[in-house]
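In: sequence? don't have it. structure:
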């Protein structure tokens, strides 16, 4: 019985460790709201072709505003995004869903990407710090 319990515990721990390896970002701290305070991964940006279109939140995308798309953070969350290549950072408000390319953790507006020097390469490794969680809605 002890051996069976030990095998179950080891199996559960291994499964939990492996499942955390498959996410697009890593957790460096956690908080009680089930969202990480800090995330890291690759950022990209979207600009011209989406300017003036409706976002997932219902807002109209403005490429000149300091906004971003994230897969799971509630709309209206405020995050600080730091480009790890040059240490420049910008605070943005989450108002859309995405990115939809694997291994990317956030899509920035053109202006936000410009502020952290992301335009030339199109992508960059970033650290995302959650400053304020937005209110959850039915979306």
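Out: Cool, got the structure. Predicted, not measured: the structure shown is a model, and the values here were computed from it.
In: make it CA atoms for all contacts and neighbour counts henceforth
Out: Fine.
In: what are the ranges of the helices in the chain?
Out: Using DSSP state H, the helices of the chain run over 2-21, 110-115.
In: which one of these lies closest to residue 67?
Out: Residue 67 lies closest, by CA to CA, to one member of the helices of the chain: helix 110-115, at 7.0 Å.
In: Buried residues, the closest one. List them.
Out: By neighbour count on 16 or more other CA atoms under 10 Å, the buried set for helix 110-115 is 110, 111, 112, 113.
In: Mind putting those into TSV with distance to residue 11?
Out: Below are the buried residues of helix 110-115 laid out as TSV (distance: CA to CA, whole Å):
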residue	distance to residue 11
110	45
111	47
112	43
113	43
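In: will you turn the helices of the chain into a markdown table that also has distance to residue 132?
Out: Converted to a markdown table, the helices of the chain look like this (distance: least, CA to CA, whole Å):
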| stretch | distance to residue 132 |
| --- | --- |
| helix 2-21 | 24 |
| helix 110-115 | 18 |
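In: just those: most buried one?
Out: helix 110-115 (a mean of 21; mean count of other CA atoms under 10 Å).
In: which other helices and strands contact that helix?
Out: With contacts taken as 3 or more CA pairs under 8 Å, 6 or more residues apart in numbering; DSSP states H and E, helix 110-115 sits against strand 36-46, strand 89-96.
In: what sits up against that helix?
Out: 44-47, 63-67, 88-92, 119 (CA atoms under 8 Å, 6 or more residues apart in numbering).
In: Distance from that helix to the middle of the chain?
Out: With CA atoms, centre = their mean, to the nearest Å as the basis, helix 110-115 stands 16 Å off its chain's centre.
In: before we move on, what about stretch 71-82?
Out: That offset, for stretch 71-82, works out to 7 Å (CA atoms, centre = their mean).
In: Go through it and flag the buried ones.
Out: Quick answer for stretch 71-82 (16+ other CA under 10 Å): 73, 74, 75, 76, 77, 78, 79, 80, 81, 82.
In: Please apply the same query to stretch 30-48.
Out: Using 16+ other CA under 10 Å as the test for burial, stretch 30-48 gives 35-47.
In: Put this next to the first one:
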């Protein structure tokens, strides 16, 4: 059976890795380049939608208080009404494909961001107060660790806010809280992962592609339709390593902007 649950040892190994504060703060020796840069031939991100806020349990990794470079950081316990103003920066090619603080893979073409103390994951509305542009991102990493900067945007999010040319911008961030569904409070949550391949206004084409990808990769597929947009998904997967392997196959098949999303499903 292709979709298999991770063993206890696998999850223990993953948990041990993701407790580390990596992402934006890790030493440059881990990366193929020393200084962060934009991609040489960037993929178009015009089609990318804002992150869609939903209830997600906080990650096992990346959510403990920590000390870095002599400074102590305390994770925010209650995010309701949380706002903050300061400077935003962005990170791209140097960190692309490496682990974020909660063990996901950083994809500079996803609508994500890093914050020093917000719980992971969190959904944040970011407003560029220099030009009035806004977007919604999903925080899944730690950083930026530079004085005066409050959030590190992915390449895609920085593009949406017109921050790429200036490098930094004045922003206001507002946390979007999504309450746990009432029925979910009574049931145990089982982590699952899905791969979002593409979004299209053409339902029939998306459904045909879903069938084709499912047959080629021997995994389940489905289409999420909302407001005239149809998202092609693969999964769900219980094994994160298998999800990553499938994601690489999807990218080789011609969908380099595909990315992994974590969801929860109540145990029946």
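Out: Arrived safely, thanks for sending. This one's a predicted model, so the numbers in the text were calculated from it and none came from an experiment.
In: Leaving out the residues flanking it, which one is nearest to residue 37 of structure 1?
Out: Of all residues not flanking residue 37 of structure 1 in the chain, residue 130 sits nearest, at 4.9 Å (CA to CA, 6 or more residues apart in numbering).
In: contacting residues around the one you found?
Out: Contacts of residue 130 of structure 1 by CA under 8 Å, 6+ apart are 36, 37, 38, 77, 78, 79, 80.
In: between these, which is nearest residue 123 of structure 1?
Out: Distances from residue 123 of structure 1 to the contacts of residue 130 of structure 1, taken by CA to CA, are shortest for residue 80, at 16.3 Å.
In: Contacts only, for the closest one.
Out: Residues touching residue 80 of structure 1, when contacts are defined by CA under 8 Å, 6+ apart, comprise 89, 90, 91, 92, 127, 128, 129, 130, 131.
In: Can you find the partner of the fourth one in structure 2?
Out: Taking TM-score structural alignment as the criterion, the aligned counterpart of residue 92 of structure 1 in structure 2 is residue 137.
In: for the last one, same thing?
Out: With TM-score structural alignment as the criterion, the equivalent of residue 131 of structure 1 in structure 2 is residue 176.
In: Isn't that match up against residue 118?
Out: No. Counting by CA atoms under 8 Å, residue 176 of structure 2 sits too far from residue 118 to count as a contact (11.5 Å).
In: which neighbours do those two share?
Out: Both residue 176 of structure 2 and residue 118 lack any common contact, where contact means CA under 8 Å, 6+ apart.
In: In structure 1, what stretch matches whatever helix or strand residue 12 of structure 2 lives in?
Out: Residue 12 of structure 2 is part of helix 8-18, with elements assigned from DSSP states H and E. Helix 8-18 of structure 2 lines up with nothing in structure 1 when matched by TM-score structural alignment.
In: Tell me the first helix or strand C-terminal of that helix.
Out: strand 66-68.
In: Any figure for the gap between the match of residue 131 of structure 1 and residue 138 of structure 2?
Out: 10 Å (CA to CA, to the nearest Å).
In: Who has more neighbours out of these two?
Out: Counted by other CA atoms under 10 Å, residue 176 of structure 2 and residue 138 do not tie: residue 138 has more neighbours, with 24 against 20.
In: pretty sure the more buried one contacts residue 118?
Out: No. Using CA under 8 Å, residue 138 of structure 2 is not in contact with residue 118, being 10.7 Å away.
In: related to what we said a few turns ago, of all the helices of structure 1, which lies closest to residue 57 of structure 1?
Out: Going by CA to CA, the one of the helices of structure 1 nearest residue 57 of structure 1 is helix 110-115, 18.1 Å.
In: against structure 2, where does that closest one fall?
Out: Under TM-score structural alignment, the match for helix 110-115 of structure 1 is residues 155-160.
In: Could you dump the contacts of residue 80 of structure 1 into CSV and include distance to residue 104 of structure 1?
Out: Below are the contacts of residue 80 of structure 1 laid out as CSV (distance: CA to CA, whole Å):
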residue, distance to residue 104 of structure 1
89, 17
90, 17
91, 18
92, 17
127, 12
128, 12
129, 15
130, 17
131, 20
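In: Among those residues, which one lies nearest to residue 59 of structure 1?
Out: residue 92 (14.8 Å).
In: how close does the closest one sit to residue 80 of structure 1?
Out: Residue 92 of structure 1 is 6 Å from residue 80 of structure 1, where distance means CA to CA.
In: cool, residue 56 of structure 1 as well?
Out: The gap separating residue 56 of structure 1 from residue 80 of structure 1 is 21 Å, by CA to CA.
In: ok, now which ones touch residue 14 of structure 2?
Out: residue 103.
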